[in-house]
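Undergrad: task: produce atomic coordinates for the following.
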Amino acid sequence: MSAELWDQIATERRSFVAMLEQLDETQWAAASLCSEWTVREVAAHVAMHRRAMTIPAVIRGLWHTRGLWETGGWLAQEFAKRPIPAILEELRGSISTREHPLVAHPANIRTDLVVHGQDIAVPLGIDRPVPAAIGIAAFHHLWGMKVPWVTSRRFAGVRLVATDADLVVGDGPEVSGRLGDLLLAITGRPAGAERLTGPVPSLT
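TA: From the prediction side, this is the model:
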C-alpha cells in the first residue's frame, strides 16, 4: 500500500481523535447521521478497525446477525460498550499503525474516517472541513464502488461540483456543495443532500 494513503489515514485518525476528545458525555450519546447509531457507536466502529475485526469476532458476529454487513454493525455496538476513555485510547493507539483486518482495505479505512467524521460533526453542529486531497481520494473510491451501493448510478444525469475542492464529476445540471456534504450525499445521507444546491437526485 502507498505511503501517501497511510499518511492520509494517520492525518484523519489524528483529527478524528482530536474532535472526539472535545465532546462531553451528552454528545457521545447523541444520534449520528448513521442510521440507528449514536456518536459513541460510530466512534467504536472506527476504533475497532485495528484489532476487533478478527476472524473469531467476525464468526461470532455472523452467528448473531444475517450477513457480513450486519456483522460490522453488531461488532461496533459491542465495542461501544467499552468505557469512553478505552475507545479513545484504542483510537490514539491506531493513529500511526498500518495494521488492518483482512476484510478492510486501507482505502476503505480512509473513506470510513472521512465520512464518519462528518456523521458525527454535522448533527453536533461542528464545522469539520474535509482536507481536499483526502476527501477527493475518498470520493473517487466511493464513486467506483458497486457494493453496498452504486453511487455513480444514483447520481447519473447531474454534474457534482465541490465548492471547496477541485472536484467535478458527471454530466448534466450542476449540483454543488462542500466536499464533506457531497461525500455524505453519495453515501445516502439525506443531511448531506439537504446542504447541496441544484437538482439533487432522490436518495430514497
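
Undergrad: rest of the way, CA atoms for contacts and neighbours
TA: Fine.

Undergrad: what about the strands in this structure?
TA: With DSSP state E, the ranges of strands along the chain come out as 159-162, 168-170, 174-177.

Undergrad: one more, please, to line up against the first structure:
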Amino acid sequence: MATTPDPWGTIHRERRALLADMEGLTPGQWATPSLCVGRTVQDTLAHMAATARMTPAGFFLKLARSGFRFEAMTAREIAELTAGTPADTLDAFRARLDSVSHPPGPVDSWLGETVVHAEDIRRPLGIVRAYPTEALTRLADFYRRSNLIVGGKRRAAGLTLRATDADWTAGTGPEVRGPILALLLAVTGRRIAHGELEGEGTPTLTGRG
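TA: Modelled structure (predicted):
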C-alpha cells in the first residue's frame, strides 16, 4: 500500500521562498490589502507565523480564552505579531521556517496554509511563484474533498475540474478548465483566479464564491 509523502519538506521550502520575496518590501507594500478580506500583507504573514508556532494544546487554550470564537482568536494572534514593525513580523516568520508545530487538523491543511496564503500575499504585490506541481495537485484534491474552514467541497461539488498545465482531473459533472493554481485558488474561494477558468461548469464554480 502506497504511503503519502510527508509534505513538511515542501512547506519549509515554500516558507523560505516567501521569506525571500518579502525581504525588502516597502512600507506601502506591507500595508497592501491581501486576498484575505480585511487583512493586509503584514497581517497575513503574521497569521502564517502564528499558525507555525501553534500546538494543538495551545490552540484549544487560546480558543477558550477567546470565548471559543475562532475569528477572535485569530485576530488576537495577528494583533500580537503586528504590534511592532513589519521587520518584526518578518523576524517572527523567519523564526518558524522549519517549524512542524501546528493547530489540530490534517497535515495537508498546513501545506495549504503555506501555499494559499503565500498567494494571498503575492498576487496583490504582483509577485509570481512557480509552485511544485505535485503540491498544487495534492492540495486541489484535498480541498475539493473538504469543507474544513474554506468550504472547498461545497464549491467543487458536481463539477469536473481539469488542469490545463498538469496531468490532473477530478470530479464528475460540467467541466471547469484552467491552470492548476487557478483551480486551487477558486476552490478555496479566491475570486482573483476566476478569469483564468473556462468551461461550462465555470459559472457554477465562480458563483459559489
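
Undergrad: ok so, going back, JSON lines for the strands of structure 1, including mean neighbour count and distance to residue 190 of structure 1?
TA: Below are those laid out as JSON lines (neighbours: other CA atoms under 10 Å; distance: least, CA to CA, whole Å):
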{"stretch": "strand 159-162", "mean neighbour count": "21", "distance to residue 190 of structure 1": "16"}
{"stretch": "strand 168-170", "mean neighbour count": "16", "distance to residue 190 of structure 1": "20"}
{"stretch": "strand 174-177", "mean neighbour count": "21", "distance to residue 190 of structure 1": "14"}
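
Undergrad: a markdown table for those, including distance to residue 85 of structure 1?
TA: As requested, the strands of structure 1 are arranged in a markdown table below (distance: least, CA to CA, whole Å):
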| stretch | distance to residue 85 of structure 1 |
| --- | --- |
| strand 159-162 | 36 |
| strand 168-170 | 40 |
| strand 174-177 | 35 |
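
Undergrad: separation between the residue nearest to residue 205 of structure 2 when sequence neighbours are not counted and residue 177 of structure 2?
TA: The spatial neighbour of residue 205 of structure 2 that comes closest, neighbours along the chain excluded (CA to CA, 6 or more residues apart in numbering), is residue 155 at 5.8 Å. As judged by CA to CA, to the nearest Å, residue 155 of structure 2 and residue 177 of structure 2 stand 15 Å apart.

Undergrad: could you check how many residues crowd around the residue mapped onto residue 5 of structure 1 from structure 2?
TA: Aligned by TM-score structural alignment, residue 5 of structure 1 pairs with residue 7 of structure 2. Residue 7 of structure 2 has 14 neighbours, counted by other CA atoms under 10 Å.

Undergrad: roughly how far apart are the spatially closest residue to residue 7 of structure 2 that is not a sequence neighbour and residue 131 of structure 2?
TA: Excluding the flanking residues, the one nearest residue 7 of structure 2 by CA to CA, 6+ apart is residue 111, at 6.6 Å. As judged by CA to CA, residue 111 of structure 2 and residue 131 of structure 2 stand 12 Å apart.

Undergrad: ok, these two, which is more surrounded?
TA: The residue with more neighbours, out of residue 111 of structure 2 and residue 131, is residue 111; 22 against 13, by other CA under 10 Å.

Undergrad: and residue 66 of structure 2, how many neighbours?
TA: There are 16 residues near residue 66 of structure 2, going by other CA under 10 Å.

Undergrad: just the helices in structure 2 please.
TA: 8-22, 27-30, 41-53, 56-65, 70-81, 86-94, 107-125, 133-144, 152-156, 180-187, 202-207 (DSSP state H).

Undergrad: the longest one vs structure 1, mean deviation?
TA: In this case it means helix 107-125 of structure 2. Compared with structure 1 after fitting, helix 107-125 of structure 2 has a mean deviation of 1.2 Å; criterion: mean CA distance after the TM-score superposition for structure 1.

Undergrad: and that helix, which residues are buried?
TA: Judged by neighbour count (16 or more other CA atoms under 10 Å), helix 107-125 of structure 2 contains these buried residues: 108-122, 124-125.

Undergrad: so how far is that helix off the chain centroid?
TA: Centroid separation for helix 107-125 of structure 2 versus its chain: 3 Å, with CA atoms, centre = their mean, to the nearest Å.

Undergrad: for the second one, same thing?
TA: Centroid separation for helix 27-30 of structure 2 versus its chain: 21 Å, with CA atoms, centre = their mean.

Undergrad: against structure 1, where does it fall?
TA: Counting by TM-score structural alignment, helix 27-30 of structure 2 sits on residues 25-28 of structure 1.

Undergrad: buried stuff in that stretch?
TA: Result for stretch 25-28 of structure 1 [16+ other CA under 10 Å]: buried residues 27-28.

Undergrad: give me the mean deviation of that stretch from structure 2.
TA: Mean for stretch 25-28 of structure 1 is 1.0 Å (mean CA distance after the TM-score superposition for structure 1).

Undergrad: residues touching that stretch, excluding its own?
TA: By CA atoms under 8 Å, 6 or more residues apart in numbering, the surrounding residues in contact with stretch 25-28 of structure 1 are 38-40, 124.

Undergrad: which two from the residues you listed end up farthest apart in space?
TA: Farthest-apart pair in the contacts of stretch 25-28 of structure 1 is 40 and 124; separation 12.6 Å (CA to CA).
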